[in-house]
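S.K.: This is the structure alone, sequence omitted:
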């Protein structure tokens, strides 16, 4: 029966068409691959702490450490040597420096600013991404200022502007507002232009969801214990998709140069919709909870580490992301360079 079947002509069908021909070996698979992952697609998030030659493990994120500024410089040099073009800095601020207004955020000598200056001097061509939000600096753990139990939008904008200007003065070339206050992109863009920083990029966390996947990150920056309530009045509802497109459209109109979707893998449909709708540089954040799930599975031997890292990152590219923030960035770059 099978022999008779294979002798019949089926133009455009089996046996004339055999999809496995283009999977025969590694060379042909590489040649016909629709998407490619390289170290240039990666941004490496780094947690910074005070001190010298200090390294503290983040218990909720196996293999991730908080590091002092001097070690952050070494990390940036390592990333640069591997072909990773960008790092993103996040501070673990001393609780004694946190207050209701998050005033340490606009201290020109704060932890992020010191790290930015040191890395800029050591790696002049490195893209340095600085988070714009108040949660690492507030005693209540929120991204904005509070009045009673309310996160006040418009008053927060002034604080975000001040934070942005000190970061850019320190050498940051890419601001990444992650606070989700309405109107913050336009306010920051105007302030940057007025101060002569027309070339500073804004990578907007336009579609940032109120997600449980941020838990390990909050431990890493020391805000989890301080957080009062939750962030659902300003971060997006995970049930919504059309709303993300409205957020992106508004941020682009206000002057955003690039767009971030956060979290990553659970929101690949949002990445696809954003890229197809706006055709602008679109990034995704493989957040701490995603990292921790995978890292734990690797440690337990449930998943192959090398294949798991690269496959998880490739899915972002397939969805339409131009790049990915990932705590696996260095491991992935090493695998790709091999």
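M.R.: Arrived safely. From a predicted model like this one, the values you see are computed outputs, not experimental measurements.

S.K.: can we go C-alpha only for contacts and neighbour counts from here?
M.R.: Fine.

S.K.: Would you map the strands across the stretch 151-300 of the chain?
M.R.: Assigned by DSSP state E, counting those that start in this stretch, the stretch 151-300 of the chain shows strands spanning 174-177, 201-208, 258-262, 282-286.

S.K.: Please apply the same query to the stretch 1-150 of the chain.
M.R.: Using DSSP E, counting those that start in this stretch, strands in the stretch 1-150 of the chain cover 42-49, 55-57, 65-68, 86-91, 127-132, 145-147, 150-152.

S.K.: Contacts for the first one, please.
M.R.: Residues outside strand 42-49 that contact it (CA atoms under 8 Å, 6 or more residues apart in numbering) are 65-69, 72, 79, 84-93, 111-112, 115, 220-221, 323-330.

S.K.: do the same with the third one
M.R.: Applying CA under 8 Å, 6+ apart, the external contacts of strand 65-68 come out as 46-58, 92, 220.

S.K.: mind running it again at 6 Å?
M.R.: By CA atoms under 6 Å, 6 or more residues apart in numbering, the residues outside strand 65-68 that reach it are 47-52, 54-58.

S.K.: In those residues, find the pair that's most separated.
M.R.: Largest separation among the contacts of strand 65-68 by CA to CA: 52 and 58, giving 17.7 Å.

S.K.: neighbour-wise, which of the two wins?
M.R.: residue 58 (17 against 11; other CA atoms under 10 Å).

S.K.: Tell me who's in contact with the more buried one.
M.R.: 64-65, 220.

S.K.: switch the cut-off to 7 Å
M.R.: Applying CA atoms under 7 Å, 6 or more residues apart in numbering, we find residue 58 in contact with 64-66, 220.

S.K.: Check it against this one:
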């Protein structure tokens, strides 16, 4: 055996993953459907994306995913959305195990089991009160994103999502 050896076992782990990476014609099961989730309330239209909504974690979200599954879509990526009053300087809503995305992941995993693949977006911009994708600090009199601190928070966020049931995290 020569080095390096390619062992693509991870991509053969289940029929759903094999179907996701197979060379096939375009089919609804090939799509990854983006869903924007919020803590509570009703479904809220996103004006910049006609036909898209922010879905509350709960029964409306489950019904929406059921409709997509009935059409053949079985892969979903979740993006968290928080109201301004829940945002902070370090985006703690992104890595809170009881945050909006982990709650949505657990709900959908319980409702659908392994019939769907769940992806989760790892980023802090939707959880920070300043809108940047990381921890902002002053350096030489100017604000900058502290990459070292930010990466630690991204890791916490990815682990929170994996623990809650995400099959993949998207960076």
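M.R.: Now that the structure is in, tell me what you want to look at. For clarity, every value in this text was computed on a predicted model and none was experimentally measured.

S.K.: Any chance of the strands of the stretch 1-150 of structure 1 in JSON lines with distance to residue 278 of structure 1 and mean neighbour count as columns?
M.R.: What follows is the strands of the stretch 1-150 of structure 1, written out as JSON lines (distance: least, CA to CA, whole Å; neighbours: other CA atoms under 10 Å):
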{"stretch": "strand 42-49", "distance to residue 278 of structure 1": "21", "mean neighbour count": "24"}
{"stretch": "strand 55-57", "distance to residue 278 of structure 1": "39", "mean neighbour count": "15"}
{"stretch": "strand 65-68", "distance to residue 278 of structure 1": "36", "mean neighbour count": "21"}
{"stretch": "strand 86-91", "distance to residue 278 of structure 1": "23", "mean neighbour count": "23"}
{"stretch": "strand 127-132", "distance to residue 278 of structure 1": "22", "mean neighbour count": "26"}
{"stretch": "strand 145-147", "distance to residue 278 of structure 1": "32", "mean neighbour count": "17"}
{"stretch": "strand 150-152", "distance to residue 278 of structure 1": "30", "mean neighbour count": "14"}
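
S.K.: Indicate which one of those strands is closest to residue 166 of structure 1.
M.R.: Comparing the strands of the stretch 1-150 of structure 1 by CA to CA, strand 127-132 comes nearest, at 10.7 Å.

S.K.: what about that closest one, how far off from structure 2?
M.R.: With mean CA distance after the TM-score superposition for structure 1, strand 127-132 of structure 1 departs from structure 2 by a mean of 0.5 Å once superposed.

S.K.: Tell me how many other residues crowd residue 135 of structure 1.
M.R.: Residue 135 of structure 1 has 26 nearby residues by other CA under 10 Å.

S.K.: Same check on residue 165 of structure 1?
M.R.: Residue crowding around residue 165 of structure 1 was assessed by other CA under 10 Å; the count is 19.

S.K.: which residue in structure 2 lines up with it?
M.R.: If you follow residue 165 of structure 1 across to structure 2 using TM-score structural alignment, you land on residue 159.

S.K.: Residue 65 of structure 1 now?
M.R.: So, by TM-score structural alignment, residue 65 of structure 1 is matched to residue 53.

S.K.: how close does its match get to residue 89 of structure 2?
M.R.: Distance from residue 53 of structure 2 to residue 89 of structure 2, counting by CA to CA, to the nearest Å: 26 Å.

S.K.: Give me the buried positions along the helix ranked longest in structure 2.
M.R.: Longest helix in structure 2, counting residues (DSSP state H): helix 147-164. In terms of neighbour count (16 or more other CA atoms under 10 Å), helix 147-164 of structure 2 has its buried residues at 150, 153-154, 156-162, 164.

S.K.: again, but for stretch 294-311 of structure 1
M.R.: 294-295, 298, 305, 309-310.

S.K.: For the closest residue to residue 156 of structure 2 other than its chain neighbours, list the residues it contacts.
M.R.: Sequence neighbours aside, residue 95 is the residue nearest to residue 156 of structure 2 in space, at 5.6 Å (criterion: CA to CA, 6 or more residues apart in numbering). Applying CA under 7 Å, 6+ apart to residue 95 of structure 2 gives the contacts 156-157, 160.

S.K.: Done for today, thanks.
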